[in-house]
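Chemist: Whatever this is, show me its structure:
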Amino acid sequence: MTQETIEAQGRPASRAGERPPRPASRPHGQWKVDGTAPLNGNEEWKQVDNGLSVRDRIENIYSKGGFASIDPTDLHGRFRVWGLYTQRKPGIDGGRTATLEPHELEDEFFMLRVRIDGGQLTTEQLRVIAGISTEFGRDTADLTDRQNIQLHWIRVEDVPEIWRRLEGVGLGTTEACGDVPRVVLGSPVAGIAADELIDPTAQIEAITSRFIGDETLANLPRKFKSAITGHPSQDVVHEINDVAFVAVRHPELGVGYDLWVGGGLSTTPRLAERLGVFVAPERVAEAWHGVAQIFRDYGYRRLRNKARLKFLLADWGAEKFRQVLETEYLEAPLPDGPAAPKPLAHGDHVGVHRQKDGRFYVGVTPIVGRVSGPTLAKLAELIEAHGSSRLRTTPHQKLVILDIPEERVESLITGLDELGLSARPSLIRRGTIACTGIEFCKLAIVETKAFATAAVLDLERTLDGFELPHPISLHVNGCPNSCARIQTADIGLKGQLIMDDHGEQVPGYQVHLGGGLASADREEAGLGRTVRGLKVTADGIADYVERVVKRFLADRDAAADETFAEWAHRADEEALK
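Modeler: All right, here's what the predicted structure looks like:
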């Protein structure tokens, strides 16, 4: 090739001794930039069939032919769109998680995720979930930190009947998993809190009724997480969602929402950013749809570990993101808007609170979200016996019981205690959550629920008599993917295999300290710090937490009401070990 030809193509010629020019960077797989040709196997099968149509095959082929009849691509890909993942085969230790193929790790049973947008449930719906758990799921039921309920041990033969029962009471599993718009988190006290700025229920319904199950949004680069709250406690962990709306009062336009985009954790955590706009309630669905379409059209698809919206936002910045949203996807620009003020209350809603109608809601804490079918059935009976038919799940693995007359509150709390659901929990129990862990999850390396439960019970004994100034959040995760939000906890534990004092490889956790989201105890969200070499064995959680909490209580600046997170970020590494 001649010098003239090279220069005509816009590339400088390399001269003697110079490094030749780098080739053009590889495409990201952005549909509006690179075209829609799939760049990996995952994108190929999604283009052939994004997953919505697999329901027909489940109902008419696989439920009749059994597990062995399921097409592998449907099993490992499209089933997710309907809330179904194969669960981990019992007896496979965490050291083999990364070395075995999916079919070697999986059992012939499924986790089924019941989608509960806004966390809103009736006792009739709760009773149906309880019945499914008991009849088809070996009594399993877990409250997730995304307001869903997960069941286990589900057989494909039973899925059509489960869907029939769920949909008969207005529930479902559509797009509960997969590269789709997942459940929309909503304030657990929507419509009933006395201090609520706005009830977001209508906005959640507008989004879900128009766009869940929409073919045009059923092939996104990866999962798309949403949240919306009208409560001043900012109770939907908006900083770690792909799109979130936080209630705010505009000085001229009244109450609406502050729009955040691009949050997410996993192995590359990134907090969402404000776009600086004000979204009127009637434009929330339009704005949500615009952000979802940006993700679909401009999101990175070539590499799945770069396929979340947070990576696009990191490259574009909030200013460009707003410009593209307003010029390409919205009917009109959005006005500038103020940021929501710092929360003045905790967003888990645990305890007894007066509603705007004079009745009360009661927030309760199961240990690390673990309940059961029989427990949920008894809970439905208890709620109805106290004059209510409504409850909510929360983004903190809690439950909120609504509409309780004042004279029935204490009786309800007594009954809840008998079910293992505490309205007045210790601050350790209140602040502890855990992911599914190795018991059921194919990605997990370490058990979580059992170890976290044992730690809570131990700590309630060893820390009895020590007054904690604030709840201490302890988040336990079985792998690096942070389903339990380890980077935003006071103490976050990431599951991995570690060496114990005897040089033996054992289940354990890497420790993250001082993370948290905006709350009554901290001005703004921040990620936790890690200390080199700071790891704890799985059966040593309680010992470590006791040690570090007591050191915090001894060293904290009480006059400044210093929080654990503030102390953890300033403390010497020695104090944190």
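
Chemist: Please count neighbours and contacts with C-alpha atoms only from this point.
Modeler: OK.

Chemist: Give me the buried positions along stretch 57-76.
Modeler: For stretch 57-76, the neighbour count (16 or more other C-alpha atoms under 10 Å) marks Ile58, Glu59, Tyr62, Ser63, Phe67, Ile70, Asp74, Leu75 as buried.

Chemist: Would you do the same for the sequence below? I want to compare the two.
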Amino acid sequence: MTSPTTTRERRPARAKKPEGQWKIDGTEALNADERIKQEEPAFAVRQRVIDIYSKQGFSSIPPEDIAPRFKWLGIYTQRRQNLGGEFTGQLDNHELQDEFFMMRIRFDGGQLTPQQLKTVGEISRDYARSTADFTDRQNIQLHWIRIEDVPAIWDKLDAVGLSTLLGCGDVPRIIVGSPVAGIAADEIIDATPAIEEIQREYLPREEFHNLPRKFKSAISGNARQDVTHEIQDVAFIGAFHPEYGAGFSVFVGGGLSTNPMLAQDLGVWVPRERVAEVWAGVAGIFRDYGFRRLRNRARLKFLVAQWGVEKFRDILETEYLTSPLIDGVSSPIAPRYRDHLGVHPQKDGRYYVGVKPTVGHATGEQLIAIAEVAEKFDITRLRTTVDKELLFLDVEKTDVESLQRALEATGLYSNPSEFRRGIISCTGLEFCKLAHVTTKARAIELVDDLEERLGELDVPLKISLNGCPNSCARSQVADIGLKGQIVTDDDGNRVEGFQVHLGGALGLNPDFGRKLRGHKVTSAELGDYVVRLVEKYREQRTEGEQFRDWVLRAHEEDLQ
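Modeler: Predicted structure coming up:
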């Protein structure tokens, strides 16, 4: 008689399911999102917004246009206001959504003018209940947008050279760039021409409008490495080659969310003239070989992890580029601040001034006032950053202090406390259908609390509040990363709270935070917890020891 074990051993291995890789499995749609994307060109829905939905209202929009097609237009529904975090994951998208939209306005490379900022402020004031949030991808997001107003908003944006198209969806998202490209005294190479070439030559092509999922890219020639290159799908950072001079190193396969991975150095040096070609090649690999069957595996990082960078480079060079790439040299990692707050010299003798709205939040009226300040000082170039800052370029030395005072009157400070400087949050429960907890308002309250109780801190401290595990505010690479979830308080009540990650970092020795086993903090306890943690650090640190280094050696009970 055959034993059950023997039967199991003889049973043939189950055939591996296809991953939906176009060049391997064919283009058959393996899920609903893939089917919808193949049914018509991505931007066909734009005309329906203008001709039908804006005239007939929200109820006239079919579900498959709301999600996912509207994402290609840079808009998606926001969360209903009467649904707490306990409903996240319990209700379907159509049950969670409100009849209002979030709208994302692109600023590739962070580039904008006072006129453009004023226009966004006017749109915010007139159509978005005066909401405006700077994001960590150099966008500005608006909320409370009605479908009836979208065509008028598009017209106003078009008039000043702005767009919401490709703001969301399975497409190349905004190309993050150094906000001080072309003017910084510490710049290795100006990446602006490469970003402009990608915008002009590649983004309009339909072949890049149906990727497996979002595709995040960054290009910076600044020695400060100011574009979070370690967590991008593809990133180019300034690098000197001993023979060829200034160019770029290339990193691929980074990303956070529930499966965080750091981008890997491709081992090449790329001249500025080939950056756009290489960018398109990496995007092409993602399109043709990226996993499409399961949405939670449809990011480039999973393909890079499966292939390794050697195979990835080989496929890139042999199938997507006109010629092989030059072997590169490792770029030294910049260990200092990557943000641009304060006053900094430009290479032309003028200065740029960086300020930060707390957690990037502003109002429409505030944006208009900021633009008017820039115009008063004859400033024509502004920049957004991945740290939710706003930069004013080309400031004359004699105007620096006056500009700082004028900006302070609008609520923007160029020398904030370390708590205000380092805090970041996602949209959170206020508008996001994925969130479990409130983040933005809580982050603002937390900063005020820390400044009052702890005064000033003499070291950098990155604090990140995320409403869910997706890490839109980069909680896994923060000194104090807080991942929102519903937790049980001491009285047995289910309340908003956070799982704690400590000691994450980008830059020198990048790594993900140390998760404290079983340690969760309710939102009500958050201020007390952070105060206790910072005080313990001050008590135990050695001379020159940074917060992250202390966390990595501290006893777990000292981190509770």
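
Chemist: Mind checking which of the buried residues of stretch 57-76 of structure 1 are in helices?
Modeler: Residues of those located in helices (DSSP state H): Ser63, Asp74, Leu75.

Chemist: Pull the contacting residues for the last one.
Modeler: The reference is to Leu75 of structure 1. Tyr85, Thr86 (C-alpha atoms under 8 Å, 6 or more residues apart in numbering).

Chemist: what about 6 Å?
Modeler: For Leu75 of structure 1, no contacting residues are found, by C-alpha atoms under 6 Å, 6 or more residues apart in numbering.

Chemist: Alignment lookup: it to structure 2.
Modeler: Here Leu75 of structure 1 is matched to Ile66 in structure 2, going by TM-score structural alignment.

Chemist: how close does that match get to Asp348 of structure 2?
Modeler: 48 Å (C-alpha to C-alpha, to the nearest Å).

Chemist: would you list every one of the helices in the stretch 401-550 of structure 2?
Modeler: Here the stretch 401-550 of structure 2 has its helices, by DSSP state H, counting those that start in this stretch, at 418-422, 440-454, 526-540, 547-553.

Chemist: ranking those by burial, who's on top?
Modeler: Comparing the helices of the stretch 401-550 of structure 2 by mean neighbour count (mean count of other C-alpha atoms under 10 Å), helix 418-422 comes out on top with a mean of 23.

Chemist: Could you find the counterpart of Ser471 of structure 2 in structure 1?
Modeler: In structure 1, Ser471 of structure 2 lands on Ser482 (TM-score structural alignment).

Chemist: unless I'm mixing things up, that match is touching Thr268, no?
Modeler: No: the pair Ser482 of structure 1 / Thr268 is not scored as a contact, 9.8 Å apart, by C-alpha atoms under 6 Å.

Chemist: between these two, who's got more neighbours?
Modeler: Ser482 (25 against 13; other C-alpha atoms under 10 Å).

Chemist: who's in contact with Ala434 of structure 1?
Modeler: Taking C-alpha under 6 Å, 6+ apart, one finds Val368, Lys449, His475, Val476, Asn477, Ala484 in contact with Ala434 of structure 1.

Chemist: ok, now Thr363 of structure 2?
Modeler: So Thr363 of structure 2 contacts Ser130, Thr131, Ala132 (C-alpha under 6 Å, 6+ apart).

Chemist: Structure 1: which residue goes with that one?
Modeler: With TM-score structural alignment as the criterion, Thr363 of structure 2 matches Ser372.

Chemist: returning to that earlier point: check the gap between the match of Leu75 of structure 1 and Tyr53 of structure 2 for me.
Modeler: Ile66 of structure 2 is 11 Å from Tyr53 of structure 2, by C-alpha to C-alpha.

Chemist: No more questions from me, cheers.
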